[in-house]
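**Student:** Here's my sequence, what's the structure:
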Amino acid sequence: MTTVYPSIKRISGNNIASPIGYRAAGLHCGIKHKKNDLALLVSDVPANAAGVYTTNVVQAAPLLVTKEAIAKTGKMQAIIVNSGNANACTGKQGFADARTMQNMTAQQLGIEDHLVGVASTGVIGEKMPMDCIKNGIPRLEPAVGLKGSIDFSQSILTTDTVSKNTAYRVDIDGKTVTIAGTAKGSGMIHPNMATMLGFITTDAAIESKDLHAALTSVVDRTFNSITVDGDTSTNDMVVVMANGLAGNNTLSPSHPDWAVFLQTLLHVCEDLGKMIAKDGEGATKLIEVEVSGAINDTEARSIAKTVVGSPLVKTAVFGCDANWGRILAAVGYSGATLDPNAILIQIGSMTVVEAGEPVPFSEDELIEYLKQPEIKLKVDVHQGNGHGLAWGCDLTYDYVQINASYRT
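**Tutor:** From the prediction side, this is the model:
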């Protein structure tokens, strides 16, 4: 279960440049017809960095360039991002284009190439319109404050209907440490770190190896616990930069505030993950599945993600159908250790299955509940102390319409 730390505070006016020493920008360069499509995030000093990437064997050129850059020194100072074109499955030319974006950005900022990451999202298999990129990069003017951050968050979107931002502050060693994040994702979401990009900034002092361990741990419980449509993209990445400007003592697992830092990072990633799930293509409802009583947390998360990813569960929620049999079936094929005669299922606060058998419930009350914009399903398998959460959305007619005409 989640530990509560009173010192962790969500801040208003949250934006990717909230931590000390970050600037952001975004603009329209012509990849997309009208909307912003090119963005830049910069730290005033080289920051320790970590990334978690798609497990899809087919990986886009920008992702490979970013992975290589972080692996070189464990540091990053800027990341250039475009939407409207994924630069995936584009061969040698795509890799050269990603390198050009990295080099141009580095020259613009007066820093070394390996301190620049690259991220792209959009249509797969189309060459990057480099004339647009080359004209756009010199016009990017990163700034502190809300406007640059809003422009950044809007420039990374594809089929998203809203931008996704969050930020928290916490006291560490008597210093105020801020962690902020922005993300994009609406369809092709089934991360195994979809198309999903996440960018996190912090002014905390922490070494790259410990930052990577923290990010990996938190991503498993957040971004890897959401699903919209079961597809894992070629471009998924979550990148975090920590520039140390808050002035705290260097964080590590032996630091007395390590757990507080992890929990703050978890809040940021969970907020962004839930925003992505809620903004699933065509979605009308956010679905949260909570599983308890599994043999361990990993199996609990697996059950939860299987349930929230079931097309039949998702369509039942869309249709306000209290079809608990679909939930039970998904639990059964999750691959977890189970006793079918011990399972309890609740929809909202109403128990519909106990000890593996149906119990009487008010169909009318559950129909009214399922009309709400946020739906909670609870499963207790009574096998141990494992606990897990997963988030997704309903599956609607609009999802099919959006994806049937994505390229047109």
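**Student:** Going by C-alpha atoms from here, please, whenever you check contacts or count neighbours.
**Tutor:** OK.
**Student:** for the helix or strand where residue 99 lies, packing partners?
**Tutor:** Taking DSSP states H and E as the criterion, the element that holds residue 99 is helix 91-109. Counting contacts by 3 or more CA pairs under 8 Å, 6 or more residues apart in numbering; DSSP states H and E, helix 91-109 is packed against helix 61-73, strand 75-85, strand 116-123, helix 130-136.
**Student:** Let's have those in CSV, adding distance to residue 38 and mean neighbour count.
**Tutor:** Listed next are the helices and strands packed on helix 91-109 as CSV, based on distance: least, CA to CA, whole Å; neighbours: other CA atoms under 10 Å:
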stretch, distance to residue 38, mean neighbour count
helix 61-73, 14, 20
strand 75-85, 4, 26
strand 116-123, 9, 26
helix 130-136, 7, 15
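**Student:** structure for this one too, so we can compare:
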Amino acid sequence: MSAPPFDRTIRVGLLGCGVVGSEVLRLLTEQADEITARVGAPVLVAAVAVRSPHNYPAVDPSLLTTDSAALAADPTIDVVIEVMGGLEPARELLLTALNRGAGVVTANKALLAAHGPELYEAADASGANLYFEAAVAGAIPLIRPIRESLAGDRISRIMGIVNGTTNYILSAMDASGDSYDDALAEATRLGYAEADPTADVEGFDAASKAAILASLAFHTRVSVDDVHREGISQVSAAVIAAADEIGCTVKLLAICERVSDGSGERISARVHPVMLPRTHPLASVNGAYNAVYVEAEAAGKLMFYGPGAGGAPTASAVMGDLVTVARNKLVGGRGPRESAYADLPLQPIGDVPTMYHISMDVDDRAGVLAQVAKCFADHGVSISTVRQQGTGNDATLVVVTHTGVDSALAATVNELGEMTAVRKVNSVMRVANAE
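**Tutor:** Below is the predicted model:
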């Protein structure tokens, strides 16, 4: 029995053909029949915009163009896939596509974290589809579950490892005792880290993803500038060893929470390294893998795990969005719109409750411990455990606090650094609980 004829074709324009774009193009070519069956119509690549066509000898020359603006504005292109990265010209190109009603699929987390509301508004005005599953955690289905599957639930917290480069580095340091520099060098050699790793190791990449997750989970506009950010470049082998001594490992986490206090509900969005108890599900996520832990009132605790980057995994997420957008194009449907009705205020990092692990070199003499304890008490910080290592000039005091507000803990650390009895504050690290 022959297949029924199709009354139309979905035409796709691809902005960018790098690591991810080339994989998308390959999947669209090699799996053309299956994609057609799933969509209900043929999906045809109409154009591929690149800067230098001669760098893409494997791509049909008739598809290549350097005029990305013309591709975005082409009324015959139904879906624009953006995998070029960066803020500009990506923002202008996607606005052009959305304003004329084209569906848009993007993997650009930085763009969404900085200009998401503007893109949403353009999509709403024209009735266009805007999908971005690949923008957070690569192939892991995460965006769709949060904004669709859990749309009827109330999410209270999201905590995740959303950057594979930093997780590889910290995992290597934990497993082998390597220094940060050695682990970074190995990550670069293996291709996990870029030649300039700043966006990863200083938390910029994770902060963009945290902004997207917080916006979706808490129905509030959160930009990357709203996210408190700290990286891992100051995490030493000594810090990793200290974490191990208290049954923890160090992870760079994106943490988005709904909190209630005397002023009502607020949300917290932050990225920083933490000492995470090894009993927590995220503690066993090693290498370049990502994982996100979601807590919701009705659904309970959910864990999403898998490869968070790479050409093929990210292309998988792009293709899933493409199939959905293409189906919507055929039937006149549209995907979820921006949900920002809650408009909750953000909690400053200074108001966030946390625990600190503090290591300091101190004078080994009578009364020093009392002085240190008084410093904590003066700031209203309760000490959970205290341990002295070594004697004489090698005396080190390690303090783990009870939960307190971050501003009080930070003020305590600042005062410790000014005390004559404290020769040096070696390290300060937040500690997460096991829940």
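**Student:** Could you get me the TM-score between them?
**Tutor:** Counting by TM-score structural alignment, normalised by the length of the first structure, the TM-score of this superposition works out to 0.29. Behind it: 204 aligned residues with a CA RMSD of 7.1 Å.
**Student:** still on that earlier bit, so which of the helices and strands packed on helix 91-109 of the first structure comes closest to residue 263 of the first structure?
**Tutor:** The closest of these to residue 263 of the first structure is strand 75-85. By CA to CA, the value is 23.1 Å.
**Student:** now the helices: where do they sit in the stretch 251-400 of the second structure?
**Tutor:** 311-331, 368-378 (DSSP state H, counting those that start in this stretch).
**Student:** just to revisit the earlier point, looking at the helices and strands packed on helix 91-109 of the first structure, which is closest to residue 274 of the first structure?
**Tutor:** Of these, nearest to residue 274 of the first structure by CA to CA is strand 116-123, at 19.6 Å.
**Student:** could you check the angle helix 61-73 makes with that closest one?
**Tutor:** In terms of direction (axes from the mean of the first three to the mean of the last three CA atoms, to 10 degrees), strand 116-123 of the first structure departs from helix 61-73 by 160 degrees.
**Student:** can you give me the angle strand 116-123 of the first structure makes with helix 91-109?
**Tutor:** Using the same axes, to 10 degrees, strand 116-123 of the first structure lies at 130 degrees relative to helix 91-109.
**Student:** Check which helices and strands strand 116-123 of the first structure sits against.
**Tutor:** Packed on strand 116-123 of the first structure, when contacts are counted by 3+ CA pairs under 8 Å, 6+ apart, are helix 61-73, strand 75-85, helix 91-109.
**Student:** Tabulate the ones you listed (CSV), appending distance to residue 388 of the first structure.
**Tutor:** Output for these, formatted as CSV (distance: least, CA to CA, whole Å):
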stretch, distance to residue 388 of the first structure
helix 61-73, 29
strand 75-85, 32
helix 91-109, 38
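**Student:** Out of those, which gets nearest to residue 215 of the first structure?
**Tutor:** Closest to residue 215 of the first structure of those is helix 61-73 (CA to CA; 14.0 Å).
**Student:** quick one on the thing from earlier: identify whichever of the helices and strands packed on strand 116-123 of the first structure lies nearest to residue 152 of the first structure.
**Tutor:** strand 75-85 (8.8 Å).
**Student:** got a list of what residue 23 of the second structure touches?
**Tutor:** Listed by CA atoms under 8 Å, 6 or more residues apart in numbering, the contact set of residue 23 of the second structure reads 311, 312, 315.
**Student:** and it, what element?
**Tutor:** In this assignment (DSSP H and E), residue 23 of the second structure forms part of helix 19-30.
**Student:** got the angle between that helix and helix 311-331?
**Tutor:** Computed with the same axes, to 10 degrees, the direction of helix 19-30 of the second structure lies at 60 degrees from that of helix 311-331.
**Student:** buried set for helix 19-30 of the second structure?
**Tutor:** Within helix 19-30 of the second structure, the residues that qualify as buried by neighbour count (16 or more other CA atoms under 10 Å) are 20, 21, 22, 23, 24, 25, 27, 28.
**Student:** what does stretch 95-110 of the first structure give?
**Tutor:** Of the residues in stretch 95-110 of the first structure, those buried (16+ other CA under 10 Å) are 95, 97, 98, 99, 100, 101, 102, 103, 104, 105, 106.
**Student:** Could you do stretch 264-274 of the second structure as well?
**Tutor:** Under 16+ other CA under 10 Å, the buried positions of stretch 264-274 of the second structure are 266, 267, 268, 269, 270, 271, 272, 273, 274.
**Student:** okay if I get these as JSON lines plus distance to residue 36 of the second structure?
**Tutor:** Output for those, formatted as JSON lines (distance: CA to CA, whole Å):
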{"residue": "266", "distance to residue 36 of the second structure": "45"}
{"residue": "267", "distance to residue 36 of the second structure": "43"}
{"residue": "268", "distance to residue 36 of the second structure": "43"}
{"residue": "269", "distance to residue 36 of the second structure": "40"}
{"residue": "270", "distance to residue 36 of the second structure": "42"}
{"residue": "271", "distance to residue 36 of the second structure": "41"}
{"residue": "272", "distance to residue 36 of the second structure": "44"}
{"residue": "273", "distance to residue 36 of the second structure": "45"}
{"residue": "274", "distance to residue 36 of the second structure": "46"}
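**Student:** Among the residues you listed, which are located in strands?
**Tutor:** If you go by DSSP state E, these have 266, 267, 268, 269, 270, 271, 272, 273, 274 in strands.
**Student:** and the third one, how far is that from residue 327 of the second structure?
**Tutor:** What that stands for is residue 268 of the second structure. Residue 268 of the second structure sits 36 Å away from residue 327 of the second structure, going by CA to CA, to the nearest Å.
**Student:** Also the second one?
**Tutor:** In this structure, residue 267 of the second structure and residue 327 of the second structure are separated by 35 Å, where distance is defined by CA to CA.
**Student:** Kindly report the same for the last one.
**Tutor:** Residue 274 of the second structure sits at a distance of 43 Å from residue 327 of the second structure (criterion: CA to CA).
**Student:** Buried ones in the helix or strand harbouring residue 391 of the first structure, by neighbour count?
**Tutor:** For residue 391 of the first structure, the host element (DSSP H and E) is strand 386-393. By neighbour count on 16+ other CA under 10 Å, the buried set for strand 386-393 of the first structure is 386, 387, 388, 389, 390, 391, 392, 393.
**Student:** want to throw those into CSV with distance to residue 118 of the first structure?
**Tutor:** Converted to CSV, these look like this (distance: CA to CA, whole Å):
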residue, distance to residue 118 of the first structure
386, 38
387, 36
388, 33
389, 31
390, 29
391, 28
392, 28
393, 29
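**Student:** Out of those residues, which two sit at the greatest distance?
**Tutor:** Longest distance between any two of these is 23.7 Å, between 386 and 393; criterion CA to CA.
**Student:** ok so, going back, indicate which one of the helices and strands packed on helix 91-109 of the first structure is closest to residue 363 of the first structure.
**Tutor:** Nearest to residue 363 of the first structure, of all those, is strand 116-123, at 42.2 Å by CA to CA.
**Student:** Thank you, goodbye.
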